[in-house]
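Undergrad: Just to be clear, the model below is a prediction. Sequence and coordinates:
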Amino acid sequence: MNLSAVEEEVRREIGVRLFTVLAWLPGRRVLHRAHTSHPDRYPVGGEKSAEVAADWLERCIHQQQPFFGPDAESVRQVFADHELIAELGCGSVINVPVISADGTTLGTLALLDAEHAYGPAQVDRAAELAELAVPALTELVQRLDENQEDS
């Protein structure tokens, strides 16, 4: 399943205003934007340094646990781009890790919607839907790693 199809499934089952998929590149310690619902604001290929949100990184990438921010204040505390997020009408966030069959964190799904749009049931379902992104992210991470080695 490609990442656009994952987005459509997330929209259908949970709902989302902003959806991104970030690939984790541990060798470079960056998150690489693999897919976005808003390419004008969040272009594919953009990268975030892992140092930006160390607590978030530890939780989602290393501990492989979802992050849930139910309101605008929780979004402000974690995301440097919180003003842009608010401009898009988003005030609630779910980040879930995408984990390969061998237990490697491939990246994350980021679902954002209006403040208080999500609750524990949506977090649980997002974690289940993250499995749909495993094949596409596996392929992308391998390709990005190969390109890095060639550089």
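TA: Noted; the coordinates are in hand. Note that the coordinates shown come from a computational prediction; the quantities given were computed from them, not determined experimentally.
Undergrad: C-alpha only now, for contacts and for neighbours.
TA: OK.
Undergrad: Return the distance of residue 91 relative to residue 144.
TA: Counting by Cα to Cα, to the nearest Å, the gap from residue 91 to residue 144 is 32 Å.
Undergrad: and the two? which has more neighbours close in?
TA: residue 91 (24 against 14; other Cα atoms under 10 Å).
Undergrad: Just the strands from the chain, written as ranges.
TA: In the chain, the strands defined using DSSP state E lie at 18-25, 30-36, 47-49, 67-69, 92-99, 105-113.
Undergrad: For the first one, which outside residues touch it?
TA: Contacts made with strand 18-25 from outside it, assessed by Cα atoms under 8 Å, 6 or more residues apart in numbering, are listed as 3, 7, 30-38, 61, 88, 90, 105-113, 137, 140-141, 145.
Undergrad: tell me the angle the longest helix seen in the chain makes with strand 92-99.
TA: Longest helix in the chain, counting residues (DSSP state H): helix 134-150. Interaxial angle, helix 134-150 versus strand 92-99 (axes from the mean of the first three to the mean of the last three Cα atoms, to 10 degrees): 70 degrees.
Undergrad: Endpoints of stretch 55-67, how far apart?
TA: 10 Å.
Undergrad: list the buried ones in it?
TA: 56, 57, 59, 60, 61, 64, 65, 66, 67 (16 or more other Cα atoms under 10 Å).
Undergrad: Centre of the chain to that stretch, how far?
TA: Using Cα atoms, centre = their mean, to the nearest Å, the mean C-alpha position of stretch 55-67 is found 11 Å from that of the whole chain.
Undergrad: take a look at this one as well, against the first:
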Amino acid sequence: MADITPRPGLSIALPDMPPTPLHARLDACGSDAQALLTTFEDICAERFGVMLFTVLQWDPSRDEIQRVHSNDPDHYPMGVWKPMGPTPWGAELLKAGRAVLCHDEAELRWAFPDADLLVRLDCVANLSAPVCQNGRVLGVASISNVSGHYMSNDLALYATLVQYLVPVFSKTSL
């Protein structure tokens, strides 16, 4: 198994940030899960650039995540369970509640044991952040783009925006 030591500059704790107009757009969606997903993806496309957007629900009893949303269901279908809890990525996001940035293929392979498809699709840069409620990780939202696309300063804003996705994880919203 890979070293689970956090890599310098690769992960951050959830930051406190003042609200921005992007936050206000998500606030306007209320608890409508579909509106939140659509607006969130639109914001990410505008602000960060997105080739792949997925949302994954965390089940700590199974130590696995399940994909509950994907903008590319042909390659990343919903309902798939993945054992990401025991990975370095899982240690950072799911267990420590820290957002993770992968700049390039080496960092992507550190994070994802199944990185081959992402590499083939040229989705090598990745921002992943935990969606938390009352200190508990409910799941993760991830966006991907070409190598080097995301920068360290993107991670803090992204990590605050994903917190608006909490309603996506309620049983009645899915």
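TA: Everything's here; your move. The shown structure was predicted, so the numbers you read here are calculated from the model rather than taken from an experiment.
Undergrad: The equivalent of residue 110 of structure 2 over in structure 1 - how many residues pack around it?
TA: Superposed on structure 1 with TM-score structural alignment, residue 110 of structure 2 falls opposite residue 77. With neighbours defined by other Cα under 10 Å, the count for residue 77 of structure 1 comes to 11.
Undergrad: What number of residues are in the vicinity of residue 122 of structure 2?
TA: For residue 122 of structure 2, using other Cα under 10 Å, the count is 15.
Undergrad: Apart from its neighbours in sequence, what residue is nearest it?
TA: Computed as Cα to Cα, 6 or more residues apart in numbering, the closest residue to residue 122 of structure 2 that is not its neighbour in sequence is residue 146, at 5.5 Å.
Undergrad: quick one: the one you found and residue 127 touch, right?
TA: No - using Cα atoms under 8 Å, residue 146 of structure 2 makes no contact with residue 127, being 11.6 Å away.
Undergrad: hang on, the earlier thing: could I have the ChimeraX command that selects the buried members from the contacts of strand 18-25 of structure 1?
TA: To isolate the buried members of those in ChimeraX, using 16+ other Cα under 10 Å:
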select :3,7,30,31,32,33,34,35,36,37,61,88,90,105,106,107,108,109,110,111,112,113,137,140,141
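Undergrad: hang on, the earlier thing: residue contacts, the residue nearest to residue 122 of structure 2?
TA: 122, 123, 124, 125.
Undergrad: mind putting these in a markdown table, distance to residue 76 of structure 2 included?
TA: As requested, those are exported to a markdown table (distance: Cα to Cα, whole Å):
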| residue | distance to residue 76 of structure 2 |
| --- | --- |
| 122 | 14 |
| 123 | 12 |
| 124 | 15 |
| 125 | 17 |
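Undergrad: Which contacts among these does structure 1 share?
TA: Retained in structure 1: 122, 123, 124, 125, out of the contacts of residue 146 of structure 2 (criterion both residues aligned by TM-score structural alignment, their matches' Cα atoms under 8 Å).
Undergrad: tell me which of those is nearest to residue 115 of structure 2?
TA: Using Cα to Cα, residue 124 comes nearest to residue 115 of structure 2 of these, at 8.4 Å.
Undergrad: shouldn't that closest one be in contact with residue 108?
TA: Yes - counting by Cα under 8 Å, residue 124 of structure 2 touches residue 108, with 6.3 Å between them.
Undergrad: Mind listing the shared neighbours of these two?
TA: residue 102.
Undergrad: quick one on the thing from earlier: list of residues touching the longest helix of structure 1?
TA: Against helix 134-150 of structure 1 from outside (Cα under 8 Å, 6+ apart): 1, 2, 3, 23, 24, 25, 34, 98, 99, 100, 106, 107.
Undergrad: quick one: which two of these are the most distant?
TA: Farthest pair in the contacts of helix 134-150 of structure 1, by Cα to Cα: 1 and 25, 20.9 Å.
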